[in-house]
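Undergrad: Kindly generate the corresponding structure for this input.
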Amino acid sequence: MKYGEIVRGIFEKRINRFISEVYIDGVKIQVHVKNTGRLKELFQPGAEVLLESTNNPNRKTKYSIIAVLKENNWVNIDSQAPNAVAFDAVKEGKITEIGEVDFLKREVTYGASRFDLYFKQGDEEGFIEVKGVTLENEGIVMFPDAPTTRGTKHVLELAEAAEKGYRCAILFVVQLKGCRKFVPNRETDPAFADALLKAAEAGVQILAYDTVVTEDGMTLDSAVPVELI
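TA: Prediction:
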């Protein structure tokens, strides 16, 4: 996926979940944050950031933060990007564990949930739930970075769909390079970690892929080992 016009800035502070203060060319302005997660390890004063510009007259802010520089590598923090990247990768058959699909659609309702991707593969039907991952520590990437009741609900309903014969997968899109394994963040959200184990036992594929993050985009790259326990 590609962004439009991109500018660089220097992060100052986060005001709330949606707004931060950033210096662009030495001028401090308020910008939109395209992620409501905590991101404390990334949003440090003085961190270099990438911002997407918009000309939408209805927007209160002209810029949105899409990436943060961490240890000389860009980490994409756009919460909408993983779904777009996953859709493109599945459509192009780039995810080995999924393979080629005959039909692919975004945001399809099943039961009380709306899963990110629905696909057909011959006589099989399936769902893929996509989760963006930005939390990294010494090469280990984790999800979530804050408790997510909604995420746990989706995982459990995906497990139910798998038990009813659908082919199901949870795809963790790691929004950076240089990681060696993915683990659920049990310390932050034990319920989500337990749900992930239950889903795996029900036959849901638990997948993680890293990405190549550039100044103007992000693409799915390589599989990352998953460790659930």
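
Undergrad: From here on, just use CA atoms for contacts and neighbour counts.
TA: OK.

Undergrad: Look at Asp88 and give its secondary structure.
TA: For Asp88, the assignment made with DSSP: H, G, I helix; E, B strand; the rest coil gives helix.

Undergrad: Please determine how far it is located from Thr219.
TA: 9 Å (CA to CA, to the nearest Å).

Undergrad: which of those two has more neighbours?
TA: Between Asp88 and Thr219, Thr219 has the larger neighbour count (other CA atoms under 10 Å), namely 22 against 16.

Undergrad: Contacts only, for the residue nearest the centre of the chain.
TA: Centroid check for the chain by CA atoms, centre = their mean gives Gly132 as the closest residue, at 1.3 Å. Contacts for Gly132 were tallied using CA atoms under 8 Å, 6 or more residues apart in numbering; they are Ser79, Pro82, Phe172, Val173, Val174, Gln175.

Undergrad: any idea which helix or strand carries it?
TA: Gly132 is part of strand 124-133 when elements are defined by DSSP states H and E.

Undergrad: Run the chain-centre distance for that strand.
TA: For strand 124-133, the separation from the chain centroid amounts to 12 Å (computed by CA atoms, centre = their mean, to the nearest Å).

Undergrad: and stretch 51-60, which residues are buried?
TA: Within stretch 51-60, the residues that count as buried by 16 or more other CA atoms under 10 Å are Leu51, Glu52, Ser53.

Undergrad: Equivalent analysis for stretch 15-32, please.
TA: Result for stretch 15-32 [16+ other CA under 10 Å]: buried residues Ile19, Ser20, Glu21, Val22, Tyr23, Gln30, Val31, His32.

Undergrad: what about the helices in this structure?
TA: Along the chain, counting by DSSP state H, helices occupy 81-91, 149-163, 190-201.

Undergrad: could you dump the ones you listed to JSON lines with distance to Thr109?
TA: Output for the helices of the chain, formatted as JSON lines (distance: least, CA to CA, whole Å):
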{"stretch": "helix 81-91", "distance to Thr109": "16"}
{"stretch": "helix 149-163", "distance to Thr109": "11"}
{"stretch": "helix 190-201", "distance to Thr109": "19"}
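
Undergrad: Next, the second sequence, to be compared with the first:
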Amino acid sequence: MPALVAARFVARPNRFIVMARLSDGRLVRCHMADPGRLRELLLPDVDLRLRPAPVGAKRSTAYSVVLVHAPMAPRPWVSLDTTLPNRLAGDLLRRGAIRGLGGCAALRREVTHGRSRFDFLLSPRRARDTFVEVKSVTLVVNGVGRFPDAPTTRGCRHLRELTDHVRAGGRAAVLFVVQRPDVGSVRAHGETDPEFARALAMARQAGVMLRAVRYRLTAAGQALYLGPVPVRV
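TA: A predicted model of the protein is given here:
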């Protein structure tokens, strides 16, 4: 994989496009996979890291934004790569590293149940199959990771269907992957999406397992596992 390219944020004309300035002064149009608002991160002139598009790729942007250097102390690097949380979660699930989920006998991705498609179906060695939905956390307020940073109808539907599944006798978990180190716990961002906060509380009450883990990102894009943090409801 090619090395990441240093740049500075200039503008975000829409959710999926960022204009960035390279170190040689060129202004480039970049793909932004993360559709979140990111207002506390994407400030003028903030440092970014870009991944060059694959050679021969048929796309209108030459780069993708994958990291931003948070402008507020302690100024960690924060991942904006929406594929990273599921890769990290898959590794943890395969290694049996998430409390309460058990060792992994089999792991399937993108499994449909009801009206939703969930990130993983875990077959533990000593428990029933477990649906696992992964949520990426990049917003931090006073040391608390908050999710979501914008209203999410899809996220609420996921929680309701997992809740119904557990009430019917199944097993399910939500895994929050915090892509920055400056977090001591995770909780729903009820001010932004009160419906999600209510659905998360109902999910925990029904027996859906809520777990969170955090990582530190380097400027080169390496993700270093820092362990679990509690989910507060």
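
Undergrad: so what's Ala169 of structure 1 closest to, chain neighbours aside?
TA: Gln205 (4.3 Å; CA to CA, 6 or more residues apart in numbering).

Undergrad: quick one, what contacts the one you found?
TA: So Gln205 of structure 1 contacts Cys168, Ala169, Ile170 (CA under 8 Å, 6+ apart).

Undergrad: Please apply the same query to Arg186 of structure 1.
TA: Phe192, Ala193.

Undergrad: Phe196 of structure 2 now?
TA: With CA under 8 Å, 6+ apart, Phe196 of structure 2 has these contacts: Pro151, Thr152, Gly155, Cys156, Ala188, His189, Gly190.

Undergrad: Trace the third one over to structure 1, please.
TA: Under the alignment defined by TM-score structural alignment, Gly155 of structure 2 corresponds to Gly151 in structure 1.

Undergrad: gap between the residue nearest to its match when sequence neighbours are not counted and Ile65 of structure 1?
TA: In space, and not counting its chain neighbours, Gly151 of structure 1 is closest to Phe192: 7.2 Å by CA to CA, 6+ apart. Per CA to CA, Phe192 of structure 1 is found 27 Å from Ile65 of structure 1.

Undergrad: same deal with Arg8 of structure 1?
TA: According to CA to CA, Arg8 of structure 1 and Ile65 of structure 1 sit 9 Å apart.

Undergrad: Among those two, which residue is more densely surrounded?
TA: Per other CA under 10 Å, whichever of Arg8 of structure 1 and Ile65 has more neighbours is Ile65, with 26 against 18.

Undergrad: The more buried one contacts Gln30, doesn't it?
TA: No: Ile65 of structure 1 is not in contact with Gln30 according to CA atoms under 8 Å; the separation is 10.4 Å.

Undergrad: picking up where we left off before, the aligned partner of the residue nearest to the centre of structure 1 in structure 2 and Val28 of structure 2: what is the separation?
TA: Gly132 of structure 1 maps onto Ser136 in structure 2, with residues paired by TM-score structural alignment. Ser136 of structure 2 sits 27 Å away from Val28 of structure 2, going by CA to CA.

Undergrad: Would you confirm that Val31 of structure 1 contacts Ile24?
TA: No: taking contacts as CA under 8 Å, Val31 of structure 1 lies outside contact range of Ile24: 10.3 Å.

Undergrad: Which stretch of structure 2 lines up against stretch 79-86 of structure 1?
TA: Using TM-score structural alignment, the partner range for stretch 79-86 of structure 1 is residues 82-89.

Undergrad: In contact with the corresponding residue of structure 2 for Glu12 of structure 1, which residues?
TA: In structure 2, the residue paired with Glu12 of structure 1 is Val10, using TM-score structural alignment. Counting by CA under 8 Å, 6+ apart, Val10 of structure 2 makes contact with Val18, Met19, Ala20, Arg21, Pro44, Asp45.

Undergrad: same thing but at 7 Å, please
TA: If you count contacts by CA atoms under 7 Å, 6 or more residues apart in numbering, Val10 of structure 2 has them with Met19, Ala20, Arg21, Pro44, Asp45.

Undergrad: do the same with Asn55 of structure 1
TA: The contact partners of Asn55 of structure 1, by CA under 7 Å, 6+ apart, come to Lys62.

Undergrad: go on, Val68 of structure 1?
TA: Taking CA under 7 Å, 6+ apart as the contact definition, Val68 of structure 1 lies against Leu42, Ala47, Glu48, Val49, Leu50, Trp74, Val75, Asn76.

Undergrad: By neighbours, which of those wins?
TA: Using other CA under 10 Å as the neighbour criterion, Asn76 leads the contacts of Val68 of structure 1 with 30 neighbours.

Undergrad: shouldn't that residue be in contact with Val174?
TA: No: counting by CA atoms under 7 Å, Asn76 of structure 1 stays clear of Val174, with 8.9 Å between them.

Undergrad: Report the buried residues of stretch 61-80 of structure 1.
TA: Buried residues in stretch 61-80 of structure 1, defined by neighbour count with 16+ other CA under 10 Å: 61-70, 74-79.

Undergrad: Actually, stretch 111-118 of structure 1.
TA: Across stretch 111-118 of structure 1, burial judged by 16+ other CA under 10 Å covers Arg114, Phe115, Asp116, Leu117, Tyr118.

Undergrad: Distance check, the aligned residue in structure 2 for the last one against Leu43 of structure 2.
TA: Aligning on TM-score structural alignment places Tyr118 of structure 1 opposite Leu121 in structure 2. Applying CA to CA, the value for Leu121 of structure 2 to Leu43 of structure 2 is 38 Å.
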